[in-house]
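Enquirer: Show me the folded form of this:
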Amino acid sequence: MTIILMLIFTTSIFAQNLIVLNKSENNAMIFDLRSDKLLAKIPTGEAPHEVAISPDKKFAIITNYGTRENPGNTLTLINLERLTVEKTINLENYRRPHGVAWIDNDKVIITAEANKSIVIVDVKTGETLKSIQTEQDISHMLVLSKDVKKCFVANIASGSVSVIDLKDSKLLTNIPTGKGSEGIDITPDGNEIWVTNRAEDSVAVVDAKNFKVKKKIKVDGFPIRVKISSDGKFAVVSCARAGEIAIIDAKSKTLIKRIKTAEKSDIETSGRLFGSTFGDSPVPIGIAFADKNLVYVANSNADIISIIDIENGKIIKTIKTGKEPDGIAIW
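Expert: Have a look, this model is predicted:
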């Protein structure tokens, strides 16, 4: 009996699940990664874009961005133990919520594109606690410093990264990073901020202490997201136009390889964010690491998640999703 209980306990510790946002279906899918079984399909607000898992792994918070015609202004809080909607949080006048991260188990920080701001929200009460202006256009994605004292925000139209002091609630500086700065991540040691510049096909590496760009890496194909492995060895960049992920040695800042994320897409592109802009590309966007070498990639114009071993450069398998998967997370 003791052995059986230990096995169950061990399995529960290492069990991993995947949440996928289908932004053209207004729902979230949750999969058991041990079996790839669909556990639940949960309704969200209109056009859910990004998702983050709480530190205690009990909740997922989703930003409902809205459409071109109808800007969104809500967050969906999902109870990951019950697999149900815990609540919908109305942000009132804060519109087009997009990037999101948890500050602690009670508070999240989001970008509000239409307001050129980041907003801190108490998810338990639904109260907006404060907002801080970036003074930049299309403040899209964000990442927190390791000590959670600063927030770094990628601003697409301004081609910059805003540095915000969360303790004093003020903008410290805006760093010019490149045309179309969109995807953003921080290295495990907290020393570097990596930013994808989709309009100039580059990735900027920013020193997180002096706020200077220390390196630019050429990455063709509309680099749109970047994620860094837990060991700090690799940076993975999704290239929406090329239909590939680029694998970069995070230490030497050199491109190692490029890997196709799916076959050419023949899915109807009408009603999707990028439509036919990228031709028959599967349009890889969202990235999540399962471990230091295994990445999950959302292909928005192929309606699949590709599971890729970045060491051997091979697609291990795919998971069918709803229409236009984008934001994903693993816990």
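
Enquirer: hey, let's count contacts and neighbours off CA atoms from now on
Expert: Will do.

Enquirer: tell me the contacts of the residue nearest to residue 213 when sequence neighbours are not counted?
Expert: Distances taken as C-alpha to C-alpha, 6 or more residues apart in numbering place residue 206 nearest to residue 213, at 4.3 Å, with adjacent residues excluded. Counting by C-alpha atoms under 8 Å, 6 or more residues apart in numbering, residue 206 touches 192-195, 212-215.

Enquirer: Just the ones of these in strands?
Expert: 192-195, 213-215 (DSSP state E).

Enquirer: So which residues of the chain form helices?
Expert: 2-14 (DSSP state H).

Enquirer: So residue 264 versus residue 241, what's the distance?
Expert: Noted for residue 264: a distance of 11 Å to residue 241, by C-alpha to C-alpha, to the nearest Å.

Enquirer: overlap in contacts of these two?
Expert: Common neighbours of residue 264 and residue 241 (criterion: C-alpha under 8 Å, 6+ apart): residue 281.

Enquirer: Dump the contacts of residue 206 to JSON lines, plus neighbour count.
Expert: Shown next, in JSON lines, are the contacts of residue 206 (neighbours: other C-alpha atoms under 10 Å):
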{"residue": "192", "neighbour count": "22"}
{"residue": "193", "neighbour count": "23"}
{"residue": "194", "neighbour count": "27"}
{"residue": "195", "neighbour count": "33"}
{"residue": "212", "neighbour count": "16"}
{"residue": "213", "neighbour count": "19"}
{"residue": "214", "neighbour count": "11"}
{"residue": "215", "neighbour count": "12"}
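
Enquirer: Let me know the closest of those to residue 159.
Expert: The shortest approach to residue 159 among the contacts of residue 206 belongs to residue 195, at 10.1 Å (C-alpha to C-alpha).

Enquirer: How much space separates the closest residue to that closest one other than its chain neighbours from residue 36?
Expert: Among residues not flanking residue 195 along the chain, residue 184 sits closest, at 4.5 Å (C-alpha to C-alpha, 6+ apart). To residue 36, residue 184 is 28 Å away according to C-alpha to C-alpha.

Enquirer: The two: who's more crowded?
Expert: Under the criterion of other C-alpha atoms under 10 Å, the comparison of residue 184 against residue 36 puts residue 184 first, with 28 against 14.

Enquirer: Make sure residue 37 is actually in contact with residue 31.
Expert: Yes: using C-alpha atoms under 8 Å, residue 37 is in contact with residue 31, at 5.4 Å.

Enquirer: More neighbours: those two, which one.
Expert: residue 31 (20 against 12).

Enquirer: ok, now which ones touch that one?
Expert: Residue 31 touches 17-19, 37-40, counting by C-alpha under 8 Å, 6+ apart.

Enquirer: Equivalent analysis for residue 46, please.
Expert: Residue 46 touches 23, 26, 64-67, 72, counting by C-alpha under 8 Å, 6+ apart.

Enquirer: Alongside the first, I'd like the structure of this one:
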Amino acid sequence: MSKAGGKCALGLAVALAVILATSGGCRRPRGTAYEGYAFVAAAGSSSLAVVDLASFSVVRQIRLHSRPAQVLSDPDRGALYVMSEGGPAGLSVIDAARLELKRSMWLAEKPVRVRLAAGSQRLYALDGKAQLLKALDLEKMAVGGEVRLGAPPVDFDLSPDARWAAVSLASGEVAVVNLAEWKTTAAIRVGGEPGAVAVRFDGRQAFVANRKDRNIAVIDLAAGRLLAYLPLDARPEALRFKPDGGELFVSGGDANVVVIVSAYRDEIDQPMLAGAEPRDIAITRDNRLLFVANSAANTVTVMNIDERRVLASVPVGEEPHRVALTPDDQYALVLNRKSGDVAVIRTAALPRGRDWLQPLFTMIPVGSEPVDLAIQPR
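Expert: Next up, the predicted model:
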């Protein structure tokens, strides 16, 4: 090659490098660190693993006095609340700044589920053995009210203003509780085996998964009456509203699908195919992406909500059953119950058009049988 030709080739190479560097080509921006922690409850280890989401490493293992079942984040108080399977340490309070156990206390004879009321100082809990819904005053750490339910509770949800609670019962009913007066205003028969409950964002209606009858029961909370049954071709498991509140997503555990329900028109859209035994669901804050943990397939299905299509099926660990997104939507964290780890998926690496990068970012061992997690900023 002549000197002139060599200079020309070199010039073209430099120009191409500059174009790729300035345009980004097919490359995606690197993920930035999320300054916060994931607190992972490991039932088999009776511990709470603290995962630093900037370094993606476990920085602390907090020992608990009994097997944990659920974790709630309370950033306003700089605390987390861990519900266990019962006993004198049924509720553990974690100091989120010091990353240590602050106190443990009795919560219920058989704790089933806990929820925090937004903007309130109350934590609400179901007691399966005593058949109670009760409130715990978080300032006084004392019971602030309770109501007897008449049957073992399964799940519940609160209206955003904490005026109403809808509680699914093993008797096949849903109890509607007025939390201002602490009384049950209605007990509505919905069918066999009611499960998950989700209250609409305006607080007017509750949606209840009926696993045996394979439908969703819609309940008017103020009127205390059944409005409709929405038939499904699947056993409903998890219920998740989009952040804008317009649609409810239902994982169909035995049909390998996700069913989309219109929250205001009581209509059902065409189901979207997921993986084997879909369980938990997470949705990005921009209402664009849906993540489904498929417990029997060891995968997470990622869907574009607007286009109603699958973007990716991401292999994760063994028996994924819980998925959560960091508040900036950069990472999806997937709990793998059998393999005892957390899979981290980078949302920016998911396919868009012809682009494709490996979305599984890393795997983090957290302890035996992880069951729940909560994400909280530093």
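
Enquirer: coming back round to it: pull the most distant pair out of the ones in strands among the contacts of residue 206 of the first structure.
Expert: Checking these with C-alpha to C-alpha, the most distant pair is 195 and 214, at 11.8 Å.

Enquirer: anything in contact with each of those two?
Expert: With C-alpha under 8 Å, 6+ apart, residue 195 of the first structure and residue 214 have common neighbours 204-206.

Enquirer: What number of residues are in the vicinity of the closest residue to residue 131 of the second structure other than its chain neighbours?
Expert: The shortest distance from residue 131 of the second structure to any non-neighbouring residue, by C-alpha to C-alpha, 6+ apart, is to residue 152 (5.1 Å). Residues contacting residue 152 of the second structure under the criterion other C-alpha under 10 Å number 20.

Enquirer: isn't residue 152 of the second structure right up against residue 171?
Expert: Yes: assessed by C-alpha under 8 Å, residue 152 of the second structure is found in contact with residue 171 at 7.4 Å.

Enquirer: Look up how far residue 238 of the second structure lies from the alignment partner in the second structure of residue 54 of the first structure.
Expert: In the second structure, residue 54 of the first structure lines up with residue 74, judged by TM-score structural alignment. Going from residue 74 of the second structure to residue 238 of the second structure by C-alpha to C-alpha gives 23 Å.

Enquirer: Likewise for residue 126 of the second structure?
Expert: As judged by C-alpha to C-alpha, residue 126 of the second structure and residue 238 of the second structure stand 18 Å apart.

Enquirer: go on, residue 211 of the second structure?
Expert: Applying C-alpha to C-alpha, one obtains 11 Å for the distance of residue 211 of the second structure from residue 238 of the second structure.

Enquirer: ok, now residue 167 of the second structure?
Expert: Using C-alpha to C-alpha, we find residue 167 of the second structure at a distance of 15 Å from residue 238 of the second structure.

Enquirer: And for residue 336 of the second structure?
Expert: Counting by C-alpha to C-alpha, the separation of residue 336 of the second structure from residue 238 of the second structure is 17 Å.

Enquirer: likewise residue 157 of the second structure?
Expert: For residue 157 of the second structure, the distance to residue 238 of the second structure (C-alpha to C-alpha) stands at 13 Å.

Enquirer: between these two, who's got more neighbours?
Expert: Neighbours per residue, other C-alpha under 10 Å: of residue 157 of the second structure and residue 238, the larger number sits with residue 157, 25 against 21.

Enquirer: Dead centre of the second structure: give me the residue that sits there.
Expert: residue 324 (5.1 Å; C-alpha atoms, centre = their mean).

Enquirer: all strands for the stretch 1-150 of the first structure, in order.
Expert: 17-22, 27-32, 37-43, 48-53, 59-66, 71-79, 84-90, 97-102, 107-112, 117-122, 127-133, 139-144, 150-155 (DSSP state E, counting those that start in this stretch).

Enquirer: Identify whichever of these lies nearest to residue 229 of the first structure.
Expert: strand 139-144 (14.9 Å).

Enquirer: which residues of the second structure does that closest one align to?
Expert: Aligning strand 139-144 of the first structure against the second structure (TM-score structural alignment) gives residues 153-158.

Enquirer: on that earlier part again, CSV for the strands of the stretch 1-150 of the first structure, including distance to residue 231 of the first structure?
Expert: Converted to CSV, the strands of the stretch 1-150 of the first structure look like this (distance: least, C-alpha to C-alpha, whole Å):
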stretch, distance to residue 231 of the first structure
strand 17-22, 21
strand 27-32, 24
strand 37-43, 29
strand 48-53, 20
strand 59-66, 24
strand 71-79, 29
strand 84-90, 33
strand 97-102, 20
strand 107-112, 25
strand 117-122, 29
strand 127-133, 32
strand 139-144, 18
strand 150-155, 21
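
Enquirer: before we move on, the earlier item: pick out whichever of residue 264 and residue 241 of the first structure has more residues nearby.
Expert: Taking other C-alpha under 10 Å, residue 264 of the first structure and residue 241 do not tie; residue 241 has more neighbours (20 against 15).

Enquirer: what's the counterpart of that one in the second structure?
Expert: When the second structure is aligned by TM-score structural alignment, the residue opposite residue 241 of the first structure is residue 254.

Enquirer: now do residue 110 of the first structure
Expert: Aligned counterpart of residue 110 of the first structure in the second structure: residue 125 (TM-score structural alignment).

Enquirer: With residue 206 of the first structure instead?
Expert: In the second structure, residue 206 of the first structure lines up with residue 219, judged by TM-score structural alignment.

Enquirer: next one: residue 177 of the first structure
Expert: Taking TM-score structural alignment, residue 177 of the first structure has residue 190 as its aligned residue in the second structure.

Enquirer: Is its match in contact with residue 174, as I believe?
Expert: Yes: Residue 190 of the second structure lies in contact with residue 174 (C-alpha under 8 Å); the separation is 6.9 Å.

Enquirer: More neighbours: which of these two?
Expert: With neighbours defined as other C-alpha under 10 Å, residue 190 of the second structure and residue 174 compare such that residue 174 has more, 34 against 25.
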